[in-house]
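Student: All I have is the shape, not the residue letters:
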């Protein structure tokens, strides 16, 4: 495990190298003392059903916990790493998206959410910071990078017409019913994608 990529309230993400293959990976380390165990389980289970089955989700997945001898109570989630930065960084670097690029990204995001929902997974925190570009954006015309949805820390499983409760996610991208703390469905992700796509066109939610 090597350089720190990011740090949050509940843990950190570091760069790592697979000693057998030489592949560069991302390791998300979660402090179990600060996060509900059911939330960690939902995150791991969601990634388990998504990884390797759709181009807009991580390809690889490994989950392990530190040895009890270390007394660290940390769960590590290992996925492939992406070099293109986040969507919010892409906006900062390139400015607002033109209609052609916007349509390609909209198609990727809506297709990914449709696939995710078909497997009963609700992400519940879709925003530019949780969408990464698989590779750097080439200046060549028509060279649109693949988007990758990350950070399933707020994810849960939900049947087609089942409702959820509780305010999770990020304020500016949350559906009205979530903010009002009313029952909501997986459609909350569709609202978030709509706001996200507006940001790509306008620069703000």
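Tutor: Thanks, I have the structure now. Worth saying up front: this structure is predicted, and the values here are computed from it rather than measured. Numbering: from 1, shown residues only.
Student: from here on, contacts and neighbour counts on C-alpha atoms
Tutor: Will do.
Student: The spatially most central residue of the chain and residue 82, how far apart?
Tutor: The central residue of the chain, meaning the one whose C-alpha is nearest the mean C-alpha position (C-alpha atoms, centre = their mean), is residue 150 at 2.0 Å. In this structure, residue 150 and residue 82 are 10 Å apart, going by C-alpha to C-alpha, to the nearest Å.
Student: Name the residues contacting each of these two.
Tutor: With contacts taken as C-alpha atoms under 8 Å, 6 or more residues apart in numbering, the residues that reach both residue 150 and residue 82 are residue 132.
Student: the helices in this structure, which residues?
Tutor: Per DSSP state H, the chain has helices spanning 37-50, 87-94, 99-118, 176-179, 188-202. These are given in chain order.
Student: next, the one to line up against it:
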């Protein structure tokens, strides 16, 4: 472990070095005070990524397990960890925020990569359900990578019906059927979020706040005005 890259509610992300290959990796080290819900999300992420291997536009899971971790204080403790492909280019969100709206060729370039990665996920039976610019990472060559599969679910639904019912995701990117608490198809809600992301790429702001009738901008779009 070389240094800390960031931290969240359930884990810390460290920069690591594979001493056998010399490859730098990202290591998510889980907090030992996670609640049951957070543990379930980690398990969901691990299981989803085990089915998503070897695509250039999906972040790769290299290893998952438990081991002894030496803290800065010198003390050791047993932790769960996920070793991931490193994406040093940061989030697409920051790229858009700092660089400004994308010109059409650049937006096409990144959206094509995004769609290829998403199609790969769907064709392998996984729907993401939390697509947003913060979960699209860029590697050192600025290749886009879909990441953070904590809300992933089977495309065919939990019961094989093709529909899901849990209200999960990020409010601003949720499809209207999720807001209405209706059963929804994972592919459809992923594509809805993807369209919002494309709008943000070219406009540097979202098309509306939430996909609900009380949002005036969404109401205009829904009415095709």
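Tutor: Okay, I see it. Source: prediction; values computed, not measured.
Student: TM value for the aligned chains?
Tutor: Overall, the chain-to-chain superposition scores 0.85 on the TM-score scale (TM-score structural alignment, normalised by the length of structure 1); 193 aligned residues with a C-alpha RMSD of 2.0 Å.
Student: still on that earlier bit, for the helices of structure 1, state which one has the densest average packing.
Tutor: Compared across these, helix 188-202 shows the largest average neighbour count, a mean of 19 (mean count of other C-alpha atoms under 10 Å).
Student: Counting by contacts, list what that helix packs against.
Tutor: The contact analysis (3 or more C-alpha pairs under 8 Å, 6 or more residues apart in numbering; DSSP states H and E) places helix 188-202 of structure 1 against helix 99-118.
Student: Map the residue nearest to the centre of structure 1 across to structure 2 for me.
Tutor: When structure 2 is aligned by TM-score structural alignment, the residue opposite residue 150 of structure 1 is residue 147.
Student: Ok, residue 48 of structure 1 next?
Tutor: The criterion is TM-score structural alignment: under it, residue 48 of structure 1 has residue 50 as its aligned partner in structure 2.
Student: Leaving out sequence neighbours, find the closest residue to that match.
Tutor: Leaving out its chain neighbours, the residue that sits closest to residue 50 of structure 2 by C-alpha to C-alpha, 6 or more residues apart in numbering is residue 61, at 7.1 Å.
Student: Could you double-check that the one you found lies in contact with residue 55?
Tutor: No. Between residue 61 of structure 2 and residue 55 no contact is recorded; they are 11.1 Å apart, counting by C-alpha atoms under 8 Å.
Student: thinking again about what came up before, show me the one of the helices of structure 1 that comes nearest residue 156 of structure 1.
Tutor: Of all the helices of structure 1, it is helix 37-50 that lies closest to residue 156 of structure 1, at 5.5 Å by C-alpha to C-alpha.
Student: what angle do that closest one and helix 99-118 make?
Tutor: For the pair helix 37-50 of structure 1 and helix 99-118, the angle between their directions (axes from the mean of the first three to the mean of the last three C-alpha atoms, to 10 degrees) equals 110 degrees.
Student: I'd like the distance from helix 37-50 of structure 1 to the chain centre, please.
Tutor: Mean C-alpha position of helix 37-50 of structure 1 versus that of the full chain (C-alpha atoms, centre = their mean, to the nearest Å) differs by 12 Å.
Student: Also stretch 17-31 of structure 1?
Tutor: 17 Å.
Student: now the end-to-end length of that stretch.
Tutor: Terminal-residue distance, stretch 17-31 of structure 1 (C-alpha to C-alpha): 22 Å.
Student: buried ones in that stretch?
Tutor: Buried residues in stretch 17-31 of structure 1, counting neighbours by 16 or more other C-alpha atoms under 10 Å, are found at 24, 25, 26, 27, 28, 29, 30, 31.
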